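Novice: Pasting a predicted model and its sequence here:
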Amino acid sequence: MDGFVSRRSAPITLLTLLAVHSARAILVETRCFKELGCFPPGFPYSGTAQRPFPDAPASPQEMNIQLYLQTPENPEQSQILDPYIPSSIKNTHFSTKRPTIMIFHGMADFAYRSWVYTMCKEIIFVKNCNCIGVDWSKGAGDFYTYIQSANNVRVVGAYAAYLIQQILKCIDPTYDPCNYHLIGHSLGAHAAAETGKRIRPCVGKITGLDAARPYFKDTPAEVCLDPSDACVVMAIHTDTSFLGVGIKEPIGHYDIYPNGGDHMPGCPDPIKDIPLSIPGLINTTRYFVGCNHYRARYYMLESIRNCSGFLAFPCESYASFLNGNCFPCPHSGCAYLGFCNGTSCNCTNNGTIQRRVFYLRTGREISRFASWMYKLTVVTQVTHTNLGSMYISLYSAQGNVTQEPIKSHRLLGSSSTDTIFININFEMINITPATFSWSSSPVKINGMEAGAKKISIQQGVDGHIYFCP
């Protein structure tokens, strides 16, 4: 599991990490590894308020870094790539005729037969590409070795970058680095960043899935995920609360905050769900931290086959987004969380891309996180004034239905126009007529009638409006 709390530990804090680590950081020398180069322990990797103690990363051999290749020719059975042995690349199904995805796991995690393997299979299902899972599980450690793991990402990223360089040198010198899309979760986001820093002019894209906060927040650009690391850098933030372990601040060209970025639907509430007992507190905190932190992976995975359900809107704040102030998508466009964003790679424009922040809402259940936002406007006519509720049932051509409250236990007047923003778990394509219903309470008035004179439904992606009737 890629969490920041071990099976035995309390919530992680930087102070705790430093206490565990300080005894080891007495005298640290620069380490050099073959073609990967040297890794000095000094500034900016130490000697700062965020990283006071120096440390050296482990070697590729100590971490047993493995690169597992899946392609349309071998979606189930991975092949191993070794950048030190070019023939190991030539003798696989790796092809420079298609783009390449590289996926990096985080702390206390692994790539083989894990979510990394599953994500590669899903990507290959929708796209003809090479997909490489970067396994550094022996260097990914746990809570007690977190700082060592954080330093190890430098070598992990360098190892992956060396593979890219070897492909250019030994396989196909015309294979453009823009063909690479790097995806990393937690510490893996910073490992992907390290790869991007070493490839020039740039790799095509990096997607950071809730990039790790401890030991990376407020560090120089050389240390953490940064917009300069790829032609396009997208960061997805899902665990940014005080107890969370993901970076809250924008760190990419496109920073996406599902559900505001701190508490994901379906995860325990940090206030309501924390029990009074110490064991219960530890267990709940472990689940709370892990749940929000892992959601970035789940959202990314589901978006591969269902990208239209993860449309994110540029907005100045989550509160403004919830109020509908940023709906529909502006002329500058929205962004899709996850895999399906189409981006043209132009490394010379890297510094000129407008950095923007996006928001969206998701569902609560695994495999049903996709959610579509609509603006619903209803003009109603009521014959008598009374307390009551009004509902609209929407039907799609695919047979899906949802009932949305327009007014709940409110005063129903003679006529009114009401606008609400709804999120539903299916896309309304070829919308069939909507159904209006109402109920009055607590007193029934004989002869009272209510109806909808007009219903309009606006979709977010292009602002198109459907009218009924």
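Specialist: Everything's here; your move.

Novice: contacts and neighbour counts: CA atoms only from here.
Specialist: Will do.

Novice: which residue packs closest to L209, ignoring adjacent ones?
Specialist: H185 (4.5 Å; C-alpha to C-alpha, 6 or more residues apart in numbering).

Novice: quick one: that neighbour from F110, how far?
Specialist: According to C-alpha to C-alpha, to the nearest Å, H185 stands 11 Å off from F110.

Novice: Looking at these two, which has the bigger crowd around it?
Specialist: Higher neighbour count among H185 and F110: H185, with 28 against 23, using other C-alpha atoms under 10 Å.

Novice: from what I can see the more buried one touches H105, true?
Specialist: Yes: with contact defined as C-alpha atoms under 8 Å, H185 counts as touching H105 (5.5 Å).

Novice: Okay, strands next: where are they in the stretch 1-150 of the chain?
Specialist: Along the stretch 1-150 of the chain, counting by DSSP state E, counting those that start in this stretch, strands occupy 31-33, 37-39, 66-70, 79-81, 100-104, 130-135.

Novice: Take this one as well and set it beside the first:
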Amino acid sequence: SFCVCVLPAAQECEEMTDLDLKHSLSGTSLSVRLLLYTRVNVSCAQLLSHREPFRNPRFNLSSPSTFLIHGYRPTGSPPVWLTQFVQLLLQRRDMNVIVVDWNRGATNINYWKVVDNTRKVAANLTDLIQKMKEKGADLGSIHMIGVSLGAHISGFTGANFKGSIGRITALDPAGPEFNGQPPSERLDPSDAQFVEALHTDMDALGYRDVLGHIDYYANGGADQPGCPRTIFSVLIFFKCTNPKLLNCIVLFLDEQKIFFFFLNIKNLTGPKLLNGSVDIITWNQKTHWGYLTIKLSDGQEEAQVELNHKSLMFERFVESSVLAQFDRDVQPVKEISLKFCTGKGLRPSKKLRLLRIRLTPLQNHLSGPLCRYDLLLEENKEVTFRPIPCEDSNF
């Protein structure tokens, strides 16, 4: 818990730049404003000067600093999630939260003009962080949270300090103009000591491949429940999903060393999901790459997961492990169906020879890990089997 101090009535509070569609149609020139929030002024932003940031008495260099950077704004309106996100961050820790308001520059129907501005925003932030460094601030205590294009702005800024910034979190990182680009032209793991990415719209305007030390794919990383499949889906991601999502993300941000994390957006309002680890050992002579579809059945209902956001490597006698999120929880599991594909339809079909497959539920279940031994998967052909409790062995 913490004390929220109420500022005097005479204290002027700054707000995020509010524009509309007419500004987007005519285009806006870049202008960057830095809005400072602390536990003393949780709901009353103070303008932080680029030239003389330390004249603001609320800016405490001994505290960690978190930069919150929005992305493309074709409608011009402030992000609906901004206020609550700031409040939740300050509930978790005493820090400087700096909202990077570049709405003038991000509001433009011409997406490519906005992309051009990302480097300029990064240069602006680089100048501020350099001043902080010269005053003795620990770059390792800086956390940059970038949404959409803000993710790459964070990366460009971090690259200017050769990866010495503590942490970058990319939320729904932008894809167009960045997909397929070399690391110097986008966010990449060398931009901070720890880089993580949460992918939520990779089949539309989001970035599909890995960007960080750890990449998470919420609900598989494609369209989220309740979100329209249009150009605006990336813009209203926080709006079209359950409000508890922000709490999930802030809890996610708390766990710097997390390796097993599932963002169950569907689970906030819908059926219970099943999270589990799938471990496979093959005995093919040659290494194969491919994708898996896994179905679980209790005899009446089915749960399914498609492990297709990146190609899996299957090397002889080397265990391949992947975290899977099934679309529902079925118990007890009486049958498992597997389908293997390489995604390369013009090449000869492959066969995947499984020495063992093991499914381990990560929630508290009465049954332990389930296994099947010595199984042959022909490409694009579904195989169904009855699992058995795993044997106690090294395999």
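Specialist: Noted; the coordinates are in hand. Every value quoted in this text rests on a predicted model; they were computed, and no experiment measured them.

Novice: Name the nearest residue to A452 of the first structure, ignoring sequence neighbours.
Specialist: Spatial nearest neighbour of A452 of the first structure, excluding adjacent residues (C-alpha to C-alpha, 6+ apart): T380 at 4.3 Å.

Novice: How about I455 of the first structure?
Specialist: V378 is the one closest to I455 of the first structure (C-alpha to C-alpha, 6+ apart), at 4.6 Å.

Novice: What's the match for the one you found in the second structure?
Specialist: Mapped onto the second structure by TM-score structural alignment, V378 of the first structure lines up with nothing.

Novice: what's near enough to touch V378 of the first structure?
Specialist: I406, T417, D418, T419, A452, K453, K454, I455, S456 (C-alpha atoms under 8 Å, 6 or more residues apart in numbering).

Novice: before we move on, the earlier item: just say helix, strand or coil for the residue nearest to A452 of the first structure.
Specialist: strand (DSSP: H, G, I helix; E, B strand; the rest coil).

Novice: burial of it, as a residue count?
Specialist: Count around T380 of the first structure with other C-alpha under 10 Å applied: 20.

Novice: Now stretch 117-132 of the second structure on the first structure. Mean distance?
Specialist: Compared with the first structure after fitting, stretch 117-132 of the second structure deviates on average by 1.0 Å (mean C-alpha distance after the TM-score superposition for the first structure).

Novice: The first structure: matching residues for that stretch?
Specialist: Counting by TM-score structural alignment, stretch 117-132 of the second structure sits on residues 152-167 of the first structure.

Novice: Quick one: residues in contact with the lengthiest strand in the second structure.
Specialist: Scanning the second structure for the longest strand, with DSSP state E as the assignment, gives strand 302-314. Contact with strand 302-314 of the second structure is made by 208-209, 217, 220-221, 281-282, 287-297, 320, 324-330, as judged by C-alpha under 8 Å, 6+ apart.

Novice: again, only using 6 Å
Specialist: Strand 302-314 of the second structure is touched from outside by 287-296, 326-328, with contacts defined as C-alpha atoms under 6 Å, 6 or more residues apart in numbering.

Novice: Just the buried residues of it, please?
Specialist: By neighbour count with 16 or more other C-alpha atoms under 10 Å, strand 302-314 of the second structure contains the buried residues E302, A303, Q304, V305, E306, L307, N308, H309, L312, F314.

Novice: how about the strands of the stretch 201-350 of the second structure, start to end?
Specialist: 214-217, 274-282, 288-297, 302-314, 320-326, 335-341.

Novice: Centroid-nearest residue for the second structure?
Specialist: Compute the mean C-alpha point of the second structure, and by C-alpha atoms, centre = their mean the closest residue is L198, 0.9 Å away.

Novice: How is that residue assigned, secondary-structure-wise?
Specialist: strand.

Novice: For it, list the residues it contacts.
Specialist: Per C-alpha under 6 Å, 6+ apart, neighbours of L198 of the second structure: L171, D172, Y216.

Novice: ok, the last one to L274 of the second structure distance?
Specialist: This points to Y216 of the second structure. Counting by C-alpha to C-alpha, the gap from Y216 of the second structure to L274 of the second structure is 16 Å.

Novice: just N242 of the second structure next, same as before
Specialist: 19 Å.

Novice: L359 of the second structure now?
Specialist: L359 of the second structure is 11 Å from L274 of the second structure, by C-alpha to C-alpha.

Novice: In what element of secondary structure is the equivalent of G158 of the second structure over in the first structure found?
Specialist: Using TM-score structural alignment, the partner of G158 of the second structure in the first structure is G196. Assigned by DSSP states H and E, G196 of the first structure belongs to helix 187-198.

Novice: ok, now S393 of the first structure?
Specialist: Here S393 of the first structure sits within strand 386-395, counting by DSSP H and E.

Novice: Which strands and helices lie in contact with that strand?
Specialist: If contacts are counted by 3 or more C-alpha pairs under 6 Å, 6 or more residues apart in numbering; DSSP states H and E, strand 386-395 of the first structure sits against strand 401-412, strand 432-440.

Novice: Now tabulate these in a markdown table and tack on mean neighbour count and distance to F339 of the first structure.
Specialist: Below are these laid out as a markdown table (neighbours: other C-alpha atoms under 10 Å; distance: least, C-alpha to C-alpha, whole Å):
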| stretch | mean neighbour count | distance to F339 of the first structure |
| --- | --- | --- |
| strand 401-412 | 16 | 28 |
| strand 432-440 | 17 | 31 |
